[in-house]
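Asks: I'd like to go over a predicted model; first the sequence, then the structure.
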Amino acid sequence: MLLWAAAVAQAVAQQEDTPEPFVFQVEDLSFGLPKADEPLELNTPRAALEAFLDAVEAGDGPRAAQALNLSSIPEEERESRAPTLALMLAFLLLNHQLIDWAQIPDQPDARVVPETDAAETPYRRRSIELGQLELDGRPVPISIQRFRAEDTEPVWLFSPFTVERTSRLYAASRPGMLSGWVPLEERLATLGRPSLREWLIVGGLLTICGLLWLLVYRGVRLLSRQVALYWAGWLRRLAFPLATVLAALTYRLVIDRLITLTGPVASNLGLASEVVGLLAGAWLLVRMVSGATLVLSERYVVPLSSDDPDNRRIKTNVYVVRRLTVVLIAVVSIGYVLLRLGLFETFGISVLASAGAIGVVVAIAAQPLLGNMVAGLQIALSDPVRIGDVVVFDGRWATVEDIAFAHTVLRTDTDTRLIVPHAEFLSRAVENWSKEGEAVRRIVKLPVDYRIDVDLVRQWVGEILDGDPRLTEAPTVEMVEVDCEVAVLWVWIGATTPLTSWTLHNEVREKLVSFVSEHEGGKFLPRKRYVSQRESV
């Protein structure tokens, strides 16, 4: 530590003994301006900025112009333009908050002394960049520099590069098409401060935006009465978010393009209008996506009675994409709102410091949700089931009614809804009856006495189903099982849809049981036989 302090002291002493200070040499520091009665204190960067802003606040533009290096301005224009350039530059500094007072040194040479653990030695500066503004797509540094004329003390002035571009930077800051009647001095006086003019303009603008919202809302609702019934409901759902977006956008455009207000009321309401407009825009986009997917579903998806599984595949993909799009819109909108509100900057350090622990907790807590989300995407991509498919899940006959973001909705034969998480749905066996089409073959199992004439049963089945339009193929009767007491016949029945096959095979079973019961007095009903043996005496 002692060696480091000695090195620093030696470096400082060597710089102080240097014959030429670390400055930019100029011929004259007055730049053709009349001599001021009360010169500004410009010996250090901090003193120069404070004196410059104090003169501007006092409304003394000519005195504030002493802090400008006017060498880049034509000599014949310097005296007339200097006060206005000083006010414009002050407006840019304050409006864009370019001055970080903690970084502005108060030494004449703007000396930088590194931290005690740094390896470099102290060094002087003759230029300090306060910030950058954009002009014609290129960054323009706003800087103050140290100048010295012969036989004078060095002073800190705004650089000629900055002064030359001040008027263009001010024009590029969009002061507003209708703000030309507001003097620059008044704009500076109300910068960051509430004023009566600001309250009146904001109140009138809010009233206009409110009337615009009501006009758009009523107009869309009236338009919904003039269109087809299908479009009417969709337009009514769009009325509120659409009116809100247009009203917020109008307020923002007027504030930015027509009347630029720099007070706290307008600034806060401008941010609020941006947030409201963004959220309403996200809501409107969600409604439009939902409407578009509904149109696609109704156009391309057919009822369960039609034999077109590709349409159900389209509906499934549309539903999954819609939900993913909605989530993406919500995440992006909320993230942008938090960014604009500055919450990321406020809590950024603390969040980063605890990111590891929070990440572990969130990962554990969200594991079921994330697993179901990934499983839902897998269902859409791998296509094991589609909306409208008839399936048998966990021994229950059901129709896939919806594939939500984290679960599948099954409508059972009792018209109840079975909610199955996607992960569980994929982890268990599912029997899909309409994977390749609506036509389904079902089996009627008929237990009879083994002496029955199978050809006679085939004749009965043919008579029952003769000319039935629900059939897709001729029925088949087979004896698949037999023992000493009973035989089991399988009657294969192909029907147009799963629901039709269910109804048809129940009807065939009922009529076959009736035939067997009545044929020859029920002789061929299944029966149990007992053999009795009597021992001889």
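Replies: Cool, got the structure.
Asks: from here on, contacts and neighbour counts on C-alpha atoms
Replies: OK.
Asks: mind listing what's buried in the helix or strand containing Val140?
Replies: Assigned by DSSP states H and E, Val140 belongs to strand 138-148. Of all the residues in strand 138-148, those buried under the rule 16 or more other Cα atoms under 10 Å are 140-148.
Asks: please apply the same query to stretch 432-451.
Replies: By 16+ other Cα under 10 Å, the buried positions in stretch 432-451 come out as 432-435, 437-450.
Asks: and Met373, how far from Glu463?
Replies: 52 Å (Cα to Cα, to the nearest Å).
Asks: more neighbours, the two?
Replies: Between Met373 and Glu463, counted using other Cα atoms under 10 Å, Met373 has the larger neighbour count: 20 against 10.
Asks: please compare the first structure with the one that follows:
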Amino acid sequence: MEKLNVLPWHEQALWLLGIFLGGLILGLAFYWIIKKILRVSHSELSKDLPRVKNPFVFVVIVLSLQLWPELYFESKTPFITQLSQIVNILAVTWLLIGMVKGIRDSIVRRYKQDVGSSLKLRKLFTQVRLFERIVIVIIVILAIALILMTFDSIRRVGVSILTSAGIAGVIIGLAAQRLIANLLAGFQLAITQPIRLGDVVIVEGEWGTIHEMTLTYVVVAIWDKRMLVVPSTYFIEKPFQNWTRKSGEMLGTVYLYVDYHLPLEPVRKELKRIVNDNPMWDGETANIQVTGSTEKAMEIRALIGADNANDAWNLRVHVREKLIEFLQKEFPEMLPKSRVTLEKDG
């Protein structure tokens, strides 16, 4: 049994508090010096440094506290040694996670300035976010493994588990089959990118945008503010519509049914006037075409362009409303009607 030195417990507590405060001050001082150096050198890293401030200071405090058992114990007890190892692992893990997030912010900010296309930026941001989560998961798993290895009893249990690894592997494999499939699908989505954050998609008949992507599931924000959670395997195994896969530009259509006697040229001019007054129009596509006919009316289609799916939807609604108002006012007799012809005998 290890014995404490002759110092009373309250003096040891004061020394421990002093070392803790000294480590805190030292960590903040180091952080401030590094930040000043980066700012003076105009380094972009100065903008990402706050990500690692707290874990960095914590690491310095932990290193400072390593002095306590050396000073006030005749030798380290097994408990103190193990506790010190666990705290060290947690401190380094926190620091590594902060560094990964700082690197992510640095990459996104740098390419945000260089890449003009929002499509390329969304593609990059999706990849960075997914790979960031992959790296963090690996770091956490390794940290948990290292912590468990500090327990001798668990080490011994591990040897016995390895002898039956074949049976355990089969059981775990069957139980985690769906989880593993989703994880692999998450990796595939990060690399091939059939979808990206911000893409407009139709999934299960629902129109929405990709709101969040993880390794196991994807969250689609539906237009009516609902959130549709879909497993990652869905986007690998099933067909879906991606309206912004190659470009954010969209074409919208408005169908109207009118009488055969309606002159089309005034309607074309009115469509031009409507879209010219609307900032959502892309300035290129706006025309009227006859796309169908029945025994009662002809079908005309207004084709309009917008920069993104949301603008295309709102522009379609606006154009439909204004064209109907135009027909009601200028050509009310050309709206669809049923005709009955009466003929006299003789």
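Replies: All right, it came through fine. Everything numeric here is computed off the predicted structure, so don't read it as measured data.
Asks: any idea what the TM-score comes out to?
Replies: Once superposed, the chains reach a TM-score of 0.82 (TM-score structural alignment, normalised by the length of structure 2), with 336 aligned residues with a Cα RMSD of 3.8 Å.
Asks: got a list of what the equivalent of Ile493 of structure 1 over in structure 2 touches?
Replies: Aligned by TM-score structural alignment, Ile493 of structure 1 pairs with Ile304 of structure 2. Ile304 of structure 2 makes contact with 251-253, 281, 285-287, 312, 316, according to Cα atoms under 8 Å, 6 or more residues apart in numbering.
Asks: residues contacting the nearest residue to Val265 of structure 1 once chain neighbours are set aside?
Replies: Leaving aside its sequence neighbours, Val265 of structure 1 sits nearest to Pro194 (Cα to Cα, 6 or more residues apart in numbering; 6.5 Å). Counting by Cα under 8 Å, 6+ apart, Pro194 of structure 1 makes contact with 263-265.
Asks: can we see that at 10 Å?
Replies: Neighbouring residues of Pro194 of structure 1 by Cα atoms under 10 Å, 6 or more residues apart in numbering: 261-266.
Asks: repeat for Leu235 of structure 1
Replies: Residues in contact with Leu235 of structure 1, defined by Cα under 10 Å, 6+ apart, are 220-225, 227, 242, 287-288, 291.
Asks: Lys511 of structure 1 reaches Val457, doesn't it?
Replies: No: the criterion here is Cα atoms under 10 Å, and Lys511 of structure 1 misses it with Val457 at 11.3 Å.
Asks: for the two, indicate the residue with more neighbours.
Replies: Val457 (18 against 15).
Asks: residue in structure 2 paired with the more buried one?
Replies: In structure 2, Val457 of structure 1 lands on Val267 (TM-score structural alignment).
Asks: buried stuff in the helix or strand encompassing Gly204 of structure 1?
Replies: Under the criterion of DSSP H and E, Gly204 of structure 1 resides in helix 196-224. For helix 196-224 of structure 1, a neighbour-count test (16+ other Cα under 10 Å) marks 198, 202, 205-206, 209-210, 212-214, 216-218, 220-221, 224 as buried.
Asks: now swap in stretch 62-71 of structure 2 and tell me
Replies: Within stretch 62-71 of structure 2, the residues scored as buried using 16+ other Cα under 10 Å are 62-65, 68-69.
Asks: just stretch 333-346 of structure 2 next, same as before
Replies: By neighbour count on 16+ other Cα under 10 Å, the buried set for stretch 333-346 of structure 2 is 334-335.
Asks: same check for the contacts of Ile304 of structure 2, but in structure 1.
Replies: Counting by both residues aligned by TM-score structural alignment, their matches' Cα atoms under 8 Å, the contacts of Ile304 of structure 2 that remain in contact in structure 1 are 251-253, 285-287, 312, 316.
Asks: for Val200 of structure 2, state which of those residues is nearest.
Replies: Among those, Ala312 lies closest to Val200 of structure 2 (Cα to Cα), at 11.6 Å.
Asks: name the nearest residue to that closest one, ignoring sequence neighbours.
Replies: Ala306 (5.0 Å).
Asks: same question for Leu90 of structure 2.
Replies: Of all residues beyond its chain neighbours, the one nearest Leu90 of structure 2 is Ala143 (7.2 Å), with distances taken as Cα to Cα, 6+ apart.
Asks: I'd like the buried residues of strand 138-148 of structure 1 as JSON lines, with distance to Leu377 of structure 1 appended.
Replies: What follows is these, written out as JSON lines (distance: Cα to Cα, whole Å):
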{"residue": "Val140", "distance to Leu377 of structure 1": "48"}
{"residue": "Pro141", "distance to Leu377 of structure 1": "50"}
{"residue": "Ile142", "distance to Leu377 of structure 1": "52"}
{"residue": "Ser143", "distance to Leu377 of structure 1": "54"}
{"residue": "Ile144", "distance to Leu377 of structure 1": "58"}
{"residue": "Gln145", "distance to Leu377 of structure 1": "60"}
{"residue": "Arg146", "distance to Leu377 of structure 1": "63"}
{"residue": "Phe147", "distance to Leu377 of structure 1": "66"}
{"residue": "Arg148", "distance to Leu377 of structure 1": "70"}
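Asks: which pair of the residues you listed spans the longest distance?
Replies: Val140 and Arg148 (24.0 Å).
Asks: if we can go back for a sec, which of the helices or strands spans the alignment partner in structure 1 of the residue nearest to Leu90 of structure 2?
Replies: Residue pairing (TM-score structural alignment): Ala143 of structure 2 is matched to Ser333 of structure 1. Per DSSP H and E: Ser333 of structure 1 is located in helix 309-340.
Asks: from the chain's centroid, how far away is stretch 214-222 of structure 2?
Replies: Put simply, stretch 214-222 of structure 2 sits 8 Å off its chain's centre (Cα atoms, centre = their mean, to the nearest Å).
Asks: which bit of structure 1 covers that stretch?
Replies: Here stretch 214-222 of structure 2 aligns to structure 1 at residues 404-412, judged by TM-score structural alignment.
Asks: so how much does the host helix or strand of Val159 of structure 2 differ from structure 1 once superposed?
Replies: If you go by DSSP H and E, Val159 of structure 2 is part of helix 152-163. Helix 152-163 of structure 2, aligned to structure 1 and superposed, deviates on average by 2.7 Å (mean Cα distance after the TM-score superposition for structure 1).
Asks: the inter-axis angle of that helix versus helix 118-149?
Replies: If you take axes from the mean of the first three to the mean of the last three Cα atoms, to 10 degrees, helix 152-163 of structure 2 sits at 110 degrees to helix 118-149.
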